[in-house]
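J.: Pasted the sequence and its predicted model underneath.
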Amino acid sequence: MPRVRELEVLRVVLPFGRRTESLLVKLTDHGGMTGWGEAVSPPPKSWSRLEETLGAVLLGVDWEHPDSVPSGDPAVDMACWDLWTRMRGVPLADAIGGTRTSLMATVRLTPDLSIESLVTRVNQQVCAGYSHVTLDVRPGWDVEPVRAVRAAYPALTLAVDCGNAYTDGGQLVALDAYGLEVIERPFPVGDVYAHADLQDQVSASVAVEVRATADLDDYLTLRAARVLLLRPAAFPSISEARRAHDRAVAAGWDIQCAGGQGAGLARAATVAIGSLPGCTLPCDVTQPPRNNQIVTPIVGANAGVIAVPFTQPGLGHSVDETRLRRLAKDYFTFTA
């Protein structure tokens, strides 16, 4: 039974790309075993709330399972799972019911200065071993780039991510002519009827992203999609993400796991969730930059394949604490 004797929370601003902020949580039990968790782009009050409440929730408290820790924070929940599974010598993927030892990866490509440049980038990724590419599209950057990529690569599996940016489905129906596998996040969150109408008109699967299992209900009732875009970092706990997986699978949906930002720990949890039986679509942990990661080995794809660490306990990655502390902008520690 874990009992935390020391906890530490660090605020890290990652040095590359969009300079994403992460909160990292380190839990140490009385035997010296540690567990780590990460929240990417946390809500503004997360830091103060953890500083005020976390000590009372965890320090010197016996708990039998991560679900019994009432933190309500994804980084704390992840750290509890990491510690709990490390103490038992089992991988996180195995503990939550994962079955895959490797995952196919998609690579996500943002809009470019020109269509020619985009096609060149697609070529680079295909040469690197990717057989699945997700193109970010927006109003004004959609049909023409997709048409060009499809003309250059007739057999490539393509998906598009609309970033919830569309209010009209006309352009998205036009995209369906280019053999897309998935149209991700077409309309603003909660516009269930627009999603249902689009799904009725296209052969591609519409994918929706939710932040709680209950949010799935309306989409399921109206058959407004066929894919759940499951971003574990968006859920308050790993068990809640697992429940969303189970509900989508029961409805016959496919699932794509995603989570490419952060310092590496959140990506590792995404891979663990991605090993679940219902996660049938390529996993997305490929968003650059990899240089932000403070874990070993780096979480990412090799030749379009992501390894699931089924031979190591917990998240399956070690933390480079020296580099982490160089990146930390602030921290606090509580000791029992």
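T.: It's in. From a predicted model like this one, the values you see are computed outputs, not experimental measurements.
J.: rest of the way, CA atoms for contacts and neighbours
T.: Noted.
J.: Would you map the helices across the chain?
T.: Using DSSP state H, the helices of the chain run over 46-58, 74-88, 92-95, 115-127, 143-152, 170-175, 192-201, 216-221, 238-250, 265-274, 321-327.
J.: Need the winner for burial among these.
T.: helix 265-274 (a mean of 30; mean count of other Cα atoms under 10 Å).
J.: what's the angle from that one to helix 74-88?
T.: Interaxial angle of helix 265-274 relative to helix 74-88 (axes from the mean of the first three to the mean of the last three Cα atoms, to 10 degrees): 70 degrees.
J.: report the angle between the axes of helix 265-274 and helix 238-250?
T.: 40 degrees.
J.: try this one next to it:
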Amino acid sequence: MQWHEHDPGEPRMIAEIRLRRAHIDLVSPFRTSFGVETARDLLYIEVSGDGVTGWGECVAMSEPMYSSEFVDGCEEVLRRFMLPLVQNNTTAESFTESVRGIRGHFMAKAVLETALLDFQLRRVGVSLGTFLGATQTRVQSGVSVGIQPSIDKLLQVVQGYLDDGYLRIKLKIEPGFDIAPVRAVRSTFGDALLLQVDANSAYQLSDAEHLAQLDEFNLLLIEQPLPEEQVASHAQLAKVVHTPICLDESILSAEVAREALDIGACSIINIKPGRVGGYLEAKKIHDLCFERGVAVWCGGMLETG
């Protein structure tokens, strides 16, 4: 998309938007409860004008396994429904308002909003951290460890990440690979290790007593144990499992976060800007949790940027 009209006396405006596709192989296979990823099909948006360029990266995967969105679908929605709404003076904020009538498609919305936001911040020389109100320049980083073929291999992988300097370990779990591997990691690396688990919606409420066995390992949290639609069921699960429950896939907006907190479905939220429609909505979720004293953290989606 291109725009050519530009009054030199007006603020810098968007001249062109490009969609770019790429492909990379992962360093090693990444297995979760919903499948194995060995590569990433990538979608980027480049917004440019007057020598300034902003970028956004779509977090959707190749197949609709983590969520209902997938990268080819995101490109289609962007081309057909979202890009036609962008004018040469569109901002991230005005774009967010213009796509409220488009149901869902949060990952597609996020990649375009992010590119617009990056563009407008770069043109005025403001960092994303400053825009969001960051109070630190460095944060402690953890790593997500995929499901491994054996416990011995899991321990080897965890040791490697600890040697690399990661301060927190998140283990992917699924039925049949949960209690034993967590016990092995905790006993091998000790109680001081910051340890959490992520089920990616692999369990049902009927598994509550089984999941309660994780309580003995003093975990930071158990992330998204039940399907994303079952927010109320997480509140029931929290009555049986004493390990703090963190919601990820279920949290699609600040309003969903508010309702989840109101009913006790979680006590921690994983904020992923690319999953909730972009940084503007992500900040609303952060601010809601800050007001309520609820812990949050920011997870990744195997992005390249």
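T.: Looks like it came in fine. Remember, it's a predicted structure, so these values are computed and weren't measured experimentally.
J.: Any chance of JSON lines for the helices of structure 1, columns distance to V107 of structure 1?
T.: As requested, the helices of structure 1 are arranged in JSON lines below (distance: least, Cα to Cα, whole Å):
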{"stretch": "helix 46-58", "distance to V107 of structure 1": "31"}
{"stretch": "helix 74-88", "distance to V107 of structure 1": "25"}
{"stretch": "helix 92-95", "distance to V107 of structure 1": "22"}
{"stretch": "helix 115-127", "distance to V107 of structure 1": "8"}
{"stretch": "helix 143-152", "distance to V107 of structure 1": "14"}
{"stretch": "helix 170-175", "distance to V107 of structure 1": "19"}
{"stretch": "helix 192-201", "distance to V107 of structure 1": "24"}
{"stretch": "helix 216-221", "distance to V107 of structure 1": "26"}
{"stretch": "helix 238-250", "distance to V107 of structure 1": "22"}
{"stretch": "helix 265-274", "distance to V107 of structure 1": "14"}
{"stretch": "helix 321-327", "distance to V107 of structure 1": "27"}
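J.: is it true that N88 of structure 2 touches I14?
T.: Yes - judged on Cα atoms under 8 Å, N88 of structure 2 makes contact with I14 at a distance of 4.6 Å.
J.: These two: which is more packed in?
T.: I14 (28 against 18; other Cα atoms under 10 Å).
J.: Now do the same for that one: its match in structure 1.
T.: Under the alignment (TM-score structural alignment), I14 of structure 2 pairs with V4 of structure 1.
J.: Could you check how far its match is from V319 of structure 1?
T.: Note on V4 of structure 1: its distance to V319 of structure 1, by Cα to Cα, to the nearest Å, is 19 Å.
J.: ok, now A152 of structure 1?
T.: 41 Å.
J.: likewise L109 of structure 1?
T.: For L109 of structure 1, the distance to V319 of structure 1 - Cα to Cα - is 28 Å.
J.: Those two - which one has more neighbours?
T.: Under the criterion of other Cα under 10 Å, the comparison of L109 of structure 1 against V319 puts L109 first, with 19 against 16.
J.: State the distance from the residue positioned nearest the centre of structure 1 to G140 of structure 1.
T.: Nearest residue to the geometric centre of structure 1 (Cα atoms, centre = their mean): G259, 2.3 Å. Distance of G259 of structure 1 to G140 of structure 1, computed by Cα to Cα: 26 Å.
J.: Report the contact partners of the aligned partner of L27 of structure 1 in structure 2.
T.: Applying TM-score structural alignment, one finds that L27 of structure 1 aligns to V47 in structure 2. Taking Cα atoms under 8 Å, 6 or more residues apart in numbering, we find V47 of structure 2 in contact with I14, A15, E16, I17, R18, T53, G54, W55, A115, L116, F119.
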